[in-house]
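J.: Sequence and predicted structure below; questions after.
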Amino acid sequence: MNTFSRLTVTAGIAASSVLLLSVPAFAHVSVQPQGEAAKGGYATVNFKVPNERDSASTVKLEVNLPTEHPLSSVMPQPVPGWKAAVTKARLAKPLTVHGKQITEAVTKITWTSDGGKIAPGEFQQFPVSLGKLPEDTDSLVFKALQTYDNKEVVRWIEEPKEGAAEPENPAPVLTLSAATGDHHGGGAATDDKNAKGHQGGEHGDGGSESAAAASGSDTTARVLAVVGIAVGVAGVAFGVLAGRRRTS
């Protein structure tokens, strides 16, 4: 075997080793924000669930919410083929949100198959709107249980520790960013806009239509201007060519 062949084999073995070592990290149940999850605000997050088995499908997911940081607003987004159930519990210490007392909070969300499944080699995302996010912590831990159709249950409940190796079955962790000036994250800003739109009712529709009309007129004007410039350039080029032919 020549030197080139040896280098090729060595590189292939190294690449395969890296790939094998990196697969488990991508196969964990995880939670990722859609945009920003700022302290004191609201956010929409995705619980990403990959299938780690070759001969079984995932048919159930249970996500436990942190009881030490209860959330006053938890709303799962409908996922085709899955049924979501929310479990609530009474709070030992009520929360005050927007001037109102909240005496109970969601402690668990359970998604069960309603015709859907996560087959081998596939993953599924389960979106949830969360708030109000706490301001006295940098992260939230969501312990999860993943159930397969062969009755196997994988418990993603081990909390990662700073400076330590990643656990075998780490719990999904949502990292919170610094609080914004108005204490609203991306999700809250969207909710506020939607709320204002609903409150405006029929009065808001005319403004929306006017804005849409103005936007359409502006776009049309820009298109016509570009077309006019293109025609002008083509005319100048044609005149130059014609002049050269007459000179010749």
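T.: Noted; the coordinates are in hand. The structure displayed is predicted, hence computed values, not measured ones.
J.: Could you use CA atoms for every contact and neighbour count after this?
T.: Fine.
J.: so which helix or strand takes in Thr220?
T.: Applying DSSP states H and E as the criterion places Thr220 in helix 202-247.
J.: ok now that helix, how far from the chain's centre?
T.: Relative to its chain's centre, helix 202-247 lies at 39 Å (Cα atoms, centre = their mean, to the nearest Å).
J.: And that helix, what does it pack against?
T.: With contacts defined as 3 or more Cα pairs under 8 Å, 6 or more residues apart in numbering; DSSP states H and E, helix 202-247 has no helix or strand neighbours.
J.: take the one below as the second:
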Amino acid sequence: MTNNAIRRLTAVTAAAGLAVLVPAGAAAAHVRSDGAPVAQGGYGVVGLIVPGESELADTVGLTVTIPAGVDLKSARTLPVPGWTANVERQDGRVARIVWTASTPESGFSNAEYQKFSFSAGPWPEGKETVALPSEQKYSDGSVVAWNEVAVDRESEPEHPAPVVALSAADGHDAHGGSTEHEHDHDEQVAASADGSGWQSAVSVLSLVLSLAAAGGVALLLRRDRGA
């Protein structure tokens, strides 16, 4: 094998490894849920993917409104470096969660995205989804509202609200005591502390594949020199 062929093989292998490490759909053009469902009647972690869209300004704020009928008793946010988070309550329930960039430099451009996560509950029973109307604030003062809900599965509005999927309770009593709910709540927070488990597993797999490919390239190079 020639040195040029080896270099091409190494480049392809490196590119493949990086492709595995990049989250799919990170550049979608609206605020959306990461797709992880939460349990009906229980506590769960919601992850919101927020891409920057403006070519003229950075994203510096995100406000998520909890709609009427979704009576979350508590909510905890996952820290985002350079951002502050405030859980606003009204009439004994969580009404809004507001993330704000601490400095202008903490905002992100249209070439970037950020993930904002919170663990909350209890989520309503008897519903398959919950829409979370959101407002994305930019450094030039403009605000984009993501608050429209699709009327059917085939259509998507211009400014869709992120939608959280709700799954049926997995065999335990959804009306259990507060201690059980808080225990589940803490487990969900711990599980999401590093983003998501599958991303970590994929990263490890990508590293192993890259190392194995690099070893194969080195072996071929030695054989080529020996020939």
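T.: That came in fine, so what should we check first? Every value quoted in this text rests on a predicted model; they were computed, and no experiment measured them.
J.: Just checking, which helix or strand succeeds the lengthiest strand in the first structure along the chain?
T.: Looking across the first structure with DSSP state E, the single longest strand is strand 82-97. For strand 82-97 of the first structure, the succeeding helix or strand toward the C-terminus, using DSSP H and E, is strand 100-113.
J.: Report all helices and strands that that next one contacts.
T.: strand 58-64, strand 73-76, strand 82-97.
J.: Sort out which residues of stretch 100-108 of the second structure are buried, please.
T.: For stretch 100-108 of the second structure, the buried set under the neighbour-count rule, 16 or more other Cα atoms under 10 Å, comprises Thr100, Ala101, Ser106, Gly107, Phe108.
J.: again with stretch 63-80 of the second structure
T.: So for stretch 63-80 of the second structure, counting by 16+ other Cα under 10 Å, buried means 63-66, 70-72, 74-78, 80.
J.: what's the answer for stretch 44-55 of the second structure, then?
T.: Buried residues in stretch 44-55 of the second structure, counted by 16+ other Cα under 10 Å: Gly44, Val45, Val46, Gly47, Leu48, Ile49, Val50, Pro51, Gly52, Glu53, Ser54.
J.: ok so, going back, can you lay out the helices and strands packed on strand 100-113 of the first structure as a markdown table showing distance to Asp192 of the first structure?
T.: Below are these laid out as a markdown table (distance: least, Cα to Cα, whole Å):
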| stretch | distance to Asp192 of the first structure |
| --- | --- |
| strand 58-64 | 27 |
| strand 73-76 | 14 |
| strand 82-97 | 15 |
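J.: tell me the most buried of these?
T.: Among these, strand 58-64 has the highest mean neighbour count (mean count of other Cα atoms under 10 Å), at a mean of 22.
J.: show me where the second structure has strands.
T.: Listed in chain order, the strands of the second structure (DSSP E) span 32-33, 38-39, 44-51, 59-65, 74-77, 83-90, 93-101, 113-121, 129-131, 134-138, 143-146, 163-167.
J.: Just send those back as CSV, with distance to Ala212 of the second structure too.
T.: Listed next are those as CSV, based on distance: least, Cα to Cα, whole Å:
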stretch, distance to Ala212 of the second structure
strand 32-33, 35
strand 38-39, 38
strand 44-51, 33
strand 59-65, 40
strand 74-77, 39
strand 83-90, 39
strand 93-101, 41
strand 113-121, 31
strand 129-131, 43
strand 134-138, 43
strand 143-146, 45
strand 163-167, 39
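J.: which one of the ones you listed lies closest to Asn4 of the second structure?
T.: strand 113-121 (36.7 Å; Cα to Cα).
J.: Give me the mean deviation of the closest one from the first structure.
T.: For strand 113-121 of the second structure, the mean deviation from the first structure after alignment is 0.7 Å (mean Cα distance after the TM-score superposition for the first structure).
J.: Packing partners of that strand?
T.: strand 44-51, strand 74-77, helix 178-191.
J.: Checking Ser5 of the first structure next. Helix, strand or coil?
T.: In three-state terms, and counting by DSSP: H, G, I helix; E, B strand; the rest coil, Ser5 of the first structure is helix.
J.: Can you tell me what it aligns to in the second structure?
T.: Counting by TM-score structural alignment, Ser5 of the first structure lines up with no residue in the second structure.
J.: now Gly181 of the first structure
T.: Here Gly181 of the first structure is matched to Gly171 in the second structure, going by TM-score structural alignment.
J.: quick one: its match from Ala39 of the second structure, how far?
T.: Separation of Gly171 of the second structure from Ala39 of the second structure (Cα to Cα, to the nearest Å): 11 Å.
J.: So those two - more neighbours on which side?
T.: Taking neighbours as other Cα atoms under 10 Å, Gly171 of the second structure and Ala39 compare with Ala39 leading, 21 against 6.
J.: ok, that one - contacts?
T.: By Cα atoms under 8 Å, 6 or more residues apart in numbering, the contact list for Ala39 of the second structure reads Trp123, Leu166, Ser167, Ala168, Ala169, Asp170.
J.: Format the helices and strands packed on strand 113-121 of the second structure as JSON lines; extra columns: distance to Gly215 of the second structure.
T.: Formatted as JSON lines, these follow (distance: least, Cα to Cα, whole Å):
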{"stretch": "strand 44-51", "distance to Gly215 of the second structure": "37"}
{"stretch": "strand 74-77", "distance to Gly215 of the second structure": "43"}
{"stretch": "helix 178-191", "distance to Gly215 of the second structure": "34"}
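J.: I'd like to know which of those is closest to Trp146 of the second structure.
T.: Smallest distance to Trp146 of the second structure across those (Cα to Cα): 10.8 Å, for strand 44-51.
J.: Next, the angle from the closest one to strand 113-121.
T.: Strand 44-51 of the second structure runs at 160 degrees relative to strand 113-121, counting by axes from the mean of the first three to the mean of the last three Cα atoms, to 10 degrees.
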